[in-house]
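Asks: just need the structure, nothing else, for what follows:
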Amino acid sequence: MTLSKKTQRIRKFLSYYAPYKGLLIADLFSSIFIAALALILPVCVRYITKDVLENGTENILATILQMGALMLAIIVVQTGFAMFFDYKGHDMGAKIERDMRMELFEHLQKLSFGFYDSQKTGQLMSRLTNDLLNLAELYHHGPENLVIYGTQFIGSLVILLHINLKLTLVICLFLPFMAIYSFVFYHRLQKAYARSRSRIADVNMQAEENLSGIRVVKSFANEELEIKKFSAENSYFYQSRANIYKNEALHFTVIEKFFTQLITVAIIVVGGIWIAGAALDVPDLLVFILYAAYLTSPVPKLAFMVQQYQDGLSGYRRFREIMDTIPEIRDAENALEIQITRGHVEFRNVTFRYNEEQDYVLRNVSLDVQAGETVAIVGSSGIGKSTLCSLIPRFYDVIEGEILIDGINVRDAALCPLRQQIGVVRQETFLFGGTVMENILYGRPGATADEAVEAAKKANAHEFVMELPNGYDTDIGQRGVKLSGGQQQRISIARVFLKNPPVLIFDEATSALDYNSEKAVMDSLRTLAKGRTLFIIAHRLSTVRSADRIVVLTKEGIAEQGTHEQLYALDSVYAKLYNTQDL
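Replies: Just a heads-up that it's a prediction; the model follows:
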């Protein structure tokens, strides 16, 4: 990463403090006061032990009590500041976390299908949750730890130099060795934390995948297989954490238990020798030990600080990876607010592939679909039927050629208005957790309950909905698991009825249904298709016999097109497909 990019990233990192500048300043001032007040306490101890007790003064008892009252007041004020920055500092971190999570979620909504084709849901969830939680801790504790420990280190160093220069230099002899030792393990821990973060994302992914597909797991009695798969990911995560703990032990335990106590021993031994030689007095040695603790106290706390910085910065890098991903499909400059009045759809020499590593799915496909026409797209599996229709609402962009709706190139149309006027019913019906009413209203959030009920009636869904325990207020479970496949499809069709789009795409939506469910769905579809341009993608050719036109897609492109009777009479590709299914 170049210096300019690093600078930009740092500025962007700091920019999240901007809405809370006042809170940040108050938090930092509290930290400064806490550190400064802590430095005053040893001065009070020195005053009592040296100026009062050793040198003697009038009213010794009163003076000691006065100093005790002052020290108590300092502790009370220090506690007040600590309570403020502990509460408000965490609150600031939580607000930044909220803002960043919202920003990330909004950006995820903008990313194209191509992005999600190569991503794992569990890992994206980890970036939305764990990564940002660690970032919140960094945004809170990062600045205040630097201020507190920095103030204590510099302040205690200046005071120690004032008390005894030579003894301070004895302490300073140890600091380079501590710094070098910390530097070496810093880089080891950096890699270990990054590996651990990746592993926990894999654990989340495995768990999310298993829980989403738990019915498939149970239907195949593959619980043991899933346990083994999860156990493997869980073990990898444990190994990554064990590696962290090993490096933390080698780093922080040596720093805290060896170096810091070695410094204390050195102060006592050297100070004792100098006291014996009358070069130092006991009160100064006592105060020196207290301030030396402030000087070295940040080092043992590196265990917490480094982990926090590593977790936070690793999370921020992963956050930026998503935020820096530019949506492949986005509005062109001066994009048109398209208004589809007719629904005339034209493909002109369309060529497409998903990425450069894969073969072309479509090559030079041209197709002219008139307004209000019902066109069925048929062909063998994987030939590109769904892909062709996914290009209409720009879920993907063509590599070559163009797609026009009412004479307007879809690339020139604003995405939101374009997609609002195209209805899609997929084979994999997705219903959201909630009630039947909430799922139908998803088609047009501003619609009324009466309009939703009317849409359900047109979709042949009203009758079965009224038989549910609470009618339209019945909770259907996550992804609609409490409904049958046919019921789910009719709810999804009702959603499209409510949307009322001029162009419809019906993507193999009945392939997994039984005869009765399929008949109900197809009846709903015929009602929905009146006066609209309809694309039907189907494997069951019996469901598309009544289409105005059937288009047969092969690897070479469109092999033939016409009505069922025309194509069957040709006794070619379509006839062979139809006869195979009829058998």
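
Asks: going by C-alpha atoms from here, please, whenever you check contacts or count neighbours.
Replies: Will do.

Asks: count the residues that sit near residue 286.
Replies: Residues contacting residue 286 under the criterion other C-alpha atoms under 10 Å number 18.

Asks: do the same with residue 325
Replies: Neighbour tally, residue 325, other C-alpha under 10 Å: 12.

Asks: can you check residue 309 too?
Replies: For residue 309, using other C-alpha under 10 Å, the count is 20.

Asks: tell me the contacts of the closest residue to it other than its chain neighbours?
Replies: Excluding its sequence neighbours, the residue lying closest to residue 309 (C-alpha to C-alpha, 6 or more residues apart in numbering) is residue 138, at 6.2 Å. Residues near residue 138 by C-alpha atoms under 8 Å, 6 or more residues apart in numbering: 93, 308, 309, 312.

Asks: thought residue 326 was touching residue 112, still the case?
Replies: No. The criterion here is C-alpha atoms under 8 Å, and residue 112 misses it with residue 326 at 9.2 Å.

Asks: when the two are compared, which one has more neighbours?
Replies: When neighbours are counted by other C-alpha under 10 Å, residue 112 comes out ahead of the other of residue 112 and residue 326, with 18 against 13.

Asks: so what's the more buried one up against?
Replies: Neighbours of residue 112 in contact, by C-alpha under 8 Å, 6+ apart: 327, 328, 329, 395, 396.

Asks: buried ones only from these, please, as a ChimeraX command.
Replies: To isolate in ChimeraX the members of the contacts of residue 112 that are buried, counting by 16 or more other C-alpha atoms under 10 Å, one can use:
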select :327,329,395,396
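
Asks: which element is encountered next along the chain beyond the host helix or strand of residue 64?
Replies: For residue 64, the element it lies in under DSSP states H and E is helix 60-110. Sequence-wise, the next helix or strand downstream of helix 60-110 (DSSP H and E) is helix 113-117.

Asks: and that following helix, which residues are buried?
Replies: residue 114.

Asks: next secondary structure after that helix?
Replies: Criterion used, DSSP H and E; the element after helix 113-117 is helix 121-128.

Asks: one more to put side by side:
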Amino acid sequence: METFRKLKSFYWPYKHMFLWSLFFSLFVTGIIVVYPIILQYTIDEVFIGGKHSAVPYLALGFVGIMIIKGIATFFQQYLGDMFGIKSVYHLRNTLYEKLQYLPFRYYDNAKTGDLMSRLTADVEGFRFFLSFGISEFIRLILLITVSLSVMFYYSIELAMITIAALPFLAIVVYKFDKQVHPAFRGIRKSFGRLNTKVQENISGINTVKSLSREGFEISKFNTTNDDYKDKYLHTANVWAKFFPLMEFIGNLCVVALLAYGGNLVINGELNPGELVAFFSLVWYIIWPIANLGFVINLFSQSKASGERLLEVLEAEEEIKNAETPITTAKLEGNIEFEQVTLEYSDEDTAAIKNISFHAEKGRVIGLIGSTGSGKTSVTQLLTRFYDPAAGFVKIDGRDVKDYALHTLRKNIGVVLQESFLFSSTIKANIAYGKPGATMDEIIDAAKRANAHEFIMDLPDGYDTLLGERGMGLSGGQKQRIAIARAICINPSILILDDATSAVDMETEFKIQHALQEVMKDRTTIIIAHRISSLKHADEILVLEEGRIVERGLHNELLKNNGMYKRIYDIQYKDQKRILATQIG
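Replies: Modelled structure (predicted):
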């Protein structure tokens, strides 16, 4: 029960609903046990005893009992469902909130489809046990206990025969639980992998189709689906063996009761109605014990689900606010890196090693280097997506760890290489970081990003509704909206992570020209592969294998004949060749 103890805070506030549901459940159980007693009275007193005048009253009484049972069943199920629904509503909100604050390091290893499975299938599996499983378990135990008590009242000998079968039934249930829990945990994990495969395929459908890899993707999905099917078949095999075995033991018990009970009736030691009632009560014991297997099944599923949910809830939030964080509304934007080293995991080599540089307010720093050289890692330390393994990252002379995360990130505008837009209006996307932005501010940001003109050409202008991930816009258009979104928050520090990579050279020139005004009085870090994007920077840092191998102005670096000069020569020669081809 450790899993349920850890998740107690989510369902315990609604315990009153559970207790009322349990009350009505026990009330219904009491009515069920009355049925055999009525049956016994009808046979022995009415049919055999000749009290035929009692028939109408018995019929009316039976109808009344059924009506009461129906009303009680309604409240039992409704309150049970309310208990489960309200509990997982709180749980689902907490899980989603947790995912918002988990560090990038967590998402480096997490799979999107698996996380979606946890927030849907696993939460629902846990809910069903709360709504039905717990009260059903208590109801079955009570039904068995009350039935046995009535059986002892009718015949101690027959009750002892019934009890003799219970250990065998209990052993079967115990073995079933030992097999079914790991089986259902395997199913949950396999379902998460299946979700991940579907999510990855849909997200990358353009790549799949462009490379004609549909058959390969189908084969990979079939393999994952086969694993899911095999795990479900294994569980079905465990389940299929359980009920026949329970029924076999139950029938043996019935045969023994029939033989011994029939002899008691013949000898006059037991009335026929009591034997019939006894047989009804036997199945009130055997089938509840069998149904305990079903409840154990639910428990195993919910336990497996709960364990997967706890993996998210208990994941460490490495990036946290200080005890008394600085909440200054506006930062100046002075940046300083002091002997900074970053390691993404204990097994990885350092992404950046012993980096130091200083950027005063209003300066432009350019970062260039080969793929994997550590350019983006520098900016991820500045926004505290990761914390350094060694050294200090400072803004305005204070360690970034001293600032409240909200304050820090509200003062840093980031435009990533792969722009992400939400399924909303263009206006809402631009104002995403500043929900209270006025229309004038939104339009101003769009103009500075050279996006206003194409937005106004769209059917609904700024109210144009975008498809998923910005479907309906070109890569360059999406990138310019992302730039406008970063500008709209009026940040002290602006990070452009290869922000013009998706636009043509003419649009890049227009954006850079517009950004010259935007970058005034704010510190800017430009990550680029094109030298044309950063040659006007106040300082250019050339990175290789996580180290700064060159630094200086554009013209100074060209004179060094180092790595920067080699990159420049390659790009310049490519441009000359393209120009010569166009002229020719």
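
Asks: any chance of the contacts of residue 112 of the first structure in JSON lines, plus distance to residue 262 of the first structure and secondary structure?
Replies: Formatted as JSON lines, these follow (distance: C-alpha to C-alpha, whole Å; DSSP: H, G, I helix; E, B strand; the rest coil):
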{"residue": "327", "distance to residue 262 of the first structure": "56", "secondary structure": "coil"}
{"residue": "328", "distance to residue 262 of the first structure": "59", "secondary structure": "coil"}
{"residue": "329", "distance to residue 262 of the first structure": "62", "secondary structure": "coil"}
{"residue": "395", "distance to residue 262 of the first structure": "65", "secondary structure": "coil"}
{"residue": "396", "distance to residue 262 of the first structure": "65", "secondary structure": "coil"}
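
Asks: can you show me which of the contacts of residue 112 of the first structure carry over to the second structure?
Replies: Listed in the original numbering, these still in contact in the second structure are 327, 328, 329, 395, 396 (both residues aligned by TM-score structural alignment, their matches' C-alpha atoms under 8 Å).

Asks: want to throw the residues you listed into TSV with distance to residue 255 of the first structure?
Replies: Output for those, formatted as TSV (distance: C-alpha to C-alpha, whole Å):
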residue	distance to residue 255 of the first structure
327	47
328	49
329	52
395	55
396	55
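
Asks: relative to residue 125 of the first structure, which of those is nearest.
Replies: For those, the minimum distance to residue 125 of the first structure (C-alpha to C-alpha) is 18.9 Å, reached by residue 327.

Asks: residues in contact with the closest one?
Replies: So residue 327 of the first structure contacts 110, 111, 112, 115 (C-alpha under 8 Å, 6+ apart).

Asks: do residue 347 of the first structure as well
Replies: Here residue 347 of the first structure is in contact with 365, 366, 367, 368, 401, 402, 403, 404 (C-alpha under 8 Å, 6+ apart).

Asks: quick one: the alignment partner in the second structure of it from residue 370 of the second structure, how far?
Replies: The equivalent of residue 347 of the first structure in the second structure is residue 337 (alignment by TM-score structural alignment). For residue 337 of the second structure, the distance to residue 370 of the second structure equals 21 Å [C-alpha to C-alpha, to the nearest Å].

Asks: nearest to residue 53 of the first structure among the kept ones among the contacts of residue 112 of the first structure?
Replies: residue 327 (73.9 Å).

Asks: in the second structure, what residue corresponds to the closest one?
Replies: So, by TM-score structural alignment, residue 327 of the first structure is matched to residue 317.

Asks: can you find the partner of residue 77 of the first structure in the second structure?
Replies: So, by TM-score structural alignment, residue 77 of the first structure is matched to residue 68.

Asks: number of nearby residues for its match?
Replies: Residue 68 of the second structure has 15 nearby residues by other C-alpha under 10 Å.

Asks: roughly how far apart are it and residue 25 of the second structure?
Replies: 12 Å.

Asks: spatially, what comes nearest to residue 140 of the first structure if we skip its sequence neighbours?
Replies: That would be residue 93: by C-alpha to C-alpha, 6+ apart, it lies 4.9 Å from residue 140 of the first structure.

Asks: tell me how many other residues crowd the one you found.
Replies: 25.

Asks: which ones are touching it?
Replies: Contacts of residue 93 of the first structure (C-alpha under 8 Å, 6+ apart): 135, 136, 137, 138, 139, 140.

Asks: what's the farthest-apart pair in those residues?
Replies: It's 135 and 140 that sit farthest apart of these, by C-alpha to C-alpha, at 8.6 Å.

Asks: out of the two, which sits in the busier spot?
Replies: residue 135 (28 against 22).

Asks: need the contact list for that one.
Replies: 93, 97, 311, 312, 313, 315, 316.

Asks: which position in the second structure aligns with it?
Replies: So residue 135 of the first structure corresponds to residue 126, using TM-score structural alignment.

Asks: what's the match for residue 106 of the second structure in the first structure?
Replies: So, by TM-score structural alignment, residue 106 of the second structure is matched to residue 115.

Asks: didn't residue 545 of the first structure look like it was pressed against residue 564?
Replies: Yes. Contact criterion C-alpha under 8 Å: residue 545 of the first structure and residue 564 qualify, at 5.5 Å.

Asks: can you tell me the closest non-neighbouring residue to the residue positioned nearest the centre of the first structure?
Replies: Closest to where the C-alpha atoms of the first structure average out (C-alpha atoms, centre = their mean) is residue 128, at 2.6 Å. Residue nearest to residue 128 of the first structure in three dimensions, not counting chain neighbours: residue 101, with 6.1 Å by C-alpha to C-alpha, 6+ apart.

Asks: same question for residue 286 of the second structure.
Replies: That would be residue 250: by C-alpha to C-alpha, 6+ apart, it lies 6.0 Å from residue 286 of the second structure.

Asks: so the one you found sits against residue 284, correct?
Replies: No. Using C-alpha under 8 Å as the test, residue 250 of the second structure is too far from residue 284 to be in contact (11.0 Å).

Asks: quick one: what helix or strand has the aligned partner of residue 407 of the second structure in the first structure in it?
Replies: Applying TM-score structural alignment, one finds that residue 407 of the second structure aligns to residue 417 in the first structure. Taking DSSP H and E as the definition, one finds residue 417 of the first structure inside helix 415-420.

Asks: mean shift of that helix relative to the second structure?
Replies: Following the fit onto the second structure, the mean deviation recorded for helix 415-420 of the first structure is 0.8 Å by mean C-alpha distance after the TM-score superposition for the first structure.

Asks: noted, bye for now.
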